[in-house]
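Peer 1: Following is a predicted model, sequence given first.
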Amino acid sequence: MDADGLSRLLAPDGWALLSALPPYDERLAMPLAERLRAEGLHPSLVSAALTQSRLRAKAHAKLGDFADGMLFTPDGLEQATRLEVAAHHARRYRDAGLTHVADLTCGIGADALALAGVGLRVTAAELDEMTAAIATVNLRHFPEAVVRHTDGLTLDLSDVDGVFADPARRAGGSRVFDPRAYAPPLDAVLAVRDRVPALGLKLGPGIAHKDLPADARAQWVSVGGDVVELGLWFGPLAPEGPGRSALVLAAGQAHVLAPDELAHAQVGAVGAYLYEPDGAVIRAGLVGDVALEVRGRLVDPTIAYVTSDERHATPFATGYRVLDQMPFGLKRLRTYLREHRVGRLTIKKRGTAVVPEQLRRQLDLRGDQEATIVLTRLAGHQSVLVVDPLAGEQGAGGEDR
């Protein structure tokens, strides 16, 4: 969408057109565009309206019904914070007693919306002119929220008591892993806490623990089993103090796991139950804490599976009943699955180089039953666990592979 398309879209007739479009359907987009142009609508407006209709449909996964009143850019939507996560961000600022927050990299305004929604005054900055204009539209219902087309690092922070930033981590369509190549660079944003101690950052979850600032509360966040971000919180925004934690959002509930410094999980044999920790728990390095919660142990010191002799419900892991255990071997496994008439197989793995889809083809599955197997290393040997998910007790464990 170019500036002309945005201008036409924001006119009364353009906004009415966007609001009147049917739910987006890729198969019908081309015929609909041809019909609208045949009716005399400007091609730039038709293109902008259908682009926004497509992006709104995609945005529902992150923003729910709020997406229906918003505008987007593809990159802005890609980096936008999910609504329920943005709400947690905003509550940190509110609960810290802050009143005026500067969002240095507001993008299309998802976090700024959440901050304004809890009653905070917001000054939002965006370097890209088109994105800044779209953020202004998205924040139109909040008079205390102002968007400025500028470099956020140049904002006057003299009357600001909290700062938020979500540095861009993509360039030319590719993901950027070097914090020095973020836009703005991570070190430049971290320097802001010398002026405003209440600093919050949203980053990608893959940063190594050794690269985290010593004064940060680092919190990995997962939503429905997907690890979506790492939040770094400083000063009043981290009342827990520096350290690591995991925030698991699932089924409308929020659960926080922080390390118990006195706890030390043991390694032991597989028991009656297997637990697969949530991805945020793994990223935070808290697998051992899950083992303690379920009164269990690690299956291996380097593998993120936990086992227990008891059944425990936990939001921090997906639970399975262990049905069988055997050394890994293609012939042995194929025979076992055929004897049990398994035709549909879920394959999960950690600590092994086996490629699930390749293994599935080699197994030549036949039958009307389904099963779940876990490929992992036990006591130094490649092994197979046949497991059954615990109905009603699944947290946000890792995805099937």
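Peer 2: Happy to help now that I have it. Numbers count the residues shown, from 1 in each chain.
Peer 1: CA atoms for contacts and neighbours, from now on please.
Peer 2: Noted.
Peer 1: Now do the strands in the stretch 251-400 of the chain.
Peer 2: 253-257, 273-277, 297-298, 306-308, 317-327, 342-349, 369-378, 381-389 (DSSP state E, counting those that start in this stretch).
Peer 1: show me the residues around residue 3 that make contact.
Peer 2: residue 130 (Cα atoms under 8 Å, 6 or more residues apart in numbering).
Peer 1: Do you have the helices of this structure handy? List them.
Peer 2: 3-10, 12-20, 26-38, 43-63, 74-79, 83-95, 110-117, 129-138, 186-190, 279-283, 287-293, 330-339, 356-363 (DSSP state H).
Peer 1: Let's have those in TSV, adding distance to residue 300.
Peer 2: TSV is the format used below for those (distance: least, Cα to Cα, whole Å):
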stretch	distance to residue 300
helix 3-10	56
helix 12-20	55
helix 26-38	47
helix 43-63	36
helix 74-79	36
helix 83-95	32
helix 110-117	40
helix 129-138	48
helix 186-190	35
helix 279-283	14
helix 287-293	11
helix 330-339	22
helix 356-363	21
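Peer 1: Of these, flag the one that's most buried.
Peer 2: helix 279-283 (a mean of 27; mean count of other Cα atoms under 10 Å).
Peer 1: Off-centre distance for it?
Peer 2: 12 Å (Cα atoms, centre = their mean, to the nearest Å).
Peer 1: so what secondary structure elements neighbour it?
Peer 2: strand 217-223, strand 226-233, strand 243-250 (3 or more Cα pairs under 8 Å, 6 or more residues apart in numbering; DSSP states H and E).
Peer 1: Check it against this one:
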Amino acid sequence: MATETHAESIAPILTPEGWELLNSLGPYSEAESLHTGTELRKAGHSPELVSAAMTQSRLRAKAEAKFGPFAEKMLFTQAGLEQATRLNIAALHAQRFQTAGVEHVADLGCGIGADSMALATLDRRVTAVERDETTAAVATINLMPWPDATVINAEAEDVDLTGIDGVWLDPARRTTTTSGTTRIFDPEAFSPPLSFVEKLADRGLPVGVKMGPGIPHDALPENCEVQWVSVNGDVIEAALWFNTLARPGVRRAALVIGARGTAELTSAISFDPAHQDVQTGPAGGYLYEPDGAVIRAGLVADLARGLGGHLLDEHIAYICSPELQETPFARAYRVLEVKPYNVKKLKAWVKANRIGTLEIKKRGTSVTPDELRKTLLTGSGKGPNKATLVLTRMGEDRVAIVVEPLPSAGGRSRERAARP
């Protein structure tokens, strides 16, 4: 249930006067917010209504990154916006249900309604369930344009699923206290827990569930497809798909979405870190830094084989190959020089090469890039040159690889690469 403060923050908007005032406000400006609030109070609006309207105006502006123009007519809570699925990703979820022919979907833990909106847009009948009273009220407003979408204020586990064809869940993965929110990592501590999701799937229902991208492979059920999704380099979720929502022959997938399009790397088998069947070798030619979704999905070895390359270390996600290969699944660099990791010698190298801008990337080492950068640049003068260092481990050796970033490659349309 919502706390009184949380409920009161939205209540003034849920009136004709509040809704009209909110929608009359122009684009939100932080610099003008104090002046705008003062003028609204002078016009006779209550301080509570002005505060609520200004808060919603600010949240709408922030929400444009996730919801685009839809944000202009939506309501939000701060936590609801932070945890909401981006609308383009919600559309991908909804397409799974449409492709599988699922007509009536229960969205259990709907939050402010992002996934329900996407499902309703594809003409699915939606029963959206949210346990927090205020958030459920927000979802109700956001789903008003779709007559076949209904919001229920209840616990996900308590809802009667009679007549439901499929289920989508976005479990709560944070606990909220007066001091803020804390992330939960144990899938059985989620609300609802992963075991509840598995019980639904065991009934034969088409079930999809959004999990955090850091979920360990050994916590994943055996009878589902898992798709890790990254957007512009940020890994945002791991979606589990059961029964008819899972694609035949796909156990793990990395979906990479960027400015140049969408690409997917898949595998038909579960991840086994002890049997990756990929060689290790020296740093040379071209170095590839895999996308985070590829790493999370355990598909680094698959990518290395596809690039005709090898790993620098079997436990570290850096790949080298002798020839440059275009790929949407990794950032490519030309290897210029390989040095032992020695701070004193690296500092001399920075000074000798008149480097004033230094990018440091690292994996498999405890070095803090910002601290090392400051150390290496101190006393070297503000040189005109730029350089990129990759700090990593190769077996027992720590190395500093001097690289040249290459233009990002990537497909302009959806690509799919499958590995056994």
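Peer 2: Looks like it came in fine. The structure presented is a predicted model; accordingly, all values stated were derived computationally and were not measured.
Peer 1: Out of the strands of the stretch 251-400 of structure 1, flag the one nearest residue 357 of structure 1.
Peer 2: With Cα to Cα as the criterion, residue 357 of structure 1 lies closest to strand 342-349 of these, at 8.6 Å.
Peer 1: what's the spacing between residue 74 of structure 1 and residue 382 of structure 1?
Peer 2: 43 Å (Cα to Cα, to the nearest Å).
Peer 1: Let me have the strands of the stretch 251-400 of structure 1 in a markdown table, extended by distance to residue 21 of structure 1.
Peer 2: Shown next, in a markdown table, are the strands of the stretch 251-400 of structure 1 (distance: least, Cα to Cα, whole Å):
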| stretch | distance to residue 21 of structure 1 |
| --- | --- |
| strand 253-257 | 34 |
| strand 273-277 | 43 |
| strand 297-298 | 54 |
| strand 306-308 | 50 |
| strand 317-327 | 41 |
| strand 342-349 | 40 |
| strand 369-378 | 43 |
| strand 381-389 | 43 |
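Peer 1: So which of those strands is nearest residue 52 of structure 1?
Peer 2: Among the strands of the stretch 251-400 of structure 1, strand 253-257 sits nearest to residue 52 of structure 1 (Cα to Cα), with 30.9 Å.
Peer 1: Summarise which helices and strands that closest one is packed against.
Peer 2: Applying 3+ Cα pairs under 8 Å, 6+ apart, we find strand 253-257 of structure 1 packed against strand 243-250.
Peer 1: Pull up the aligned stretch in structure 2 for the strand it packs on.
Peer 2: Under TM-score structural alignment, strand 243-250 of structure 1 corresponds to residues 251-258 of structure 2.
Peer 1: Contacts made by the matching stretch with the rest, please.
Peer 2: Contacts with stretch 251-258 of structure 2, where a contact means Cα under 8 Å, 6+ apart, come from 224-233, 262-271, 291, 293-294, 297, 299, 328-329.
Peer 1: Just the buried residues of those residues.
Peer 2: In terms of neighbour count (16 or more other Cα atoms under 10 Å), the buried residues within the contacts of stretch 251-258 of structure 2 are 224-231, 233, 262-268, 270-271, 291, 293-294, 297, 299, 328-329.
Peer 1: one step back: could you dump the helices and strands packed on helix 279-283 of structure 1 into JSON lines with distance to residue 116 of structure 1 added?
Peer 2: Shown next, in JSON lines, are these (distance: least, Cα to Cα, whole Å):
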{"stretch": "strand 217-223", "distance to residue 116 of structure 1": "22"}
{"stretch": "strand 226-233", "distance to residue 116 of structure 1": "19"}
{"stretch": "strand 243-250", "distance to residue 116 of structure 1": "22"}
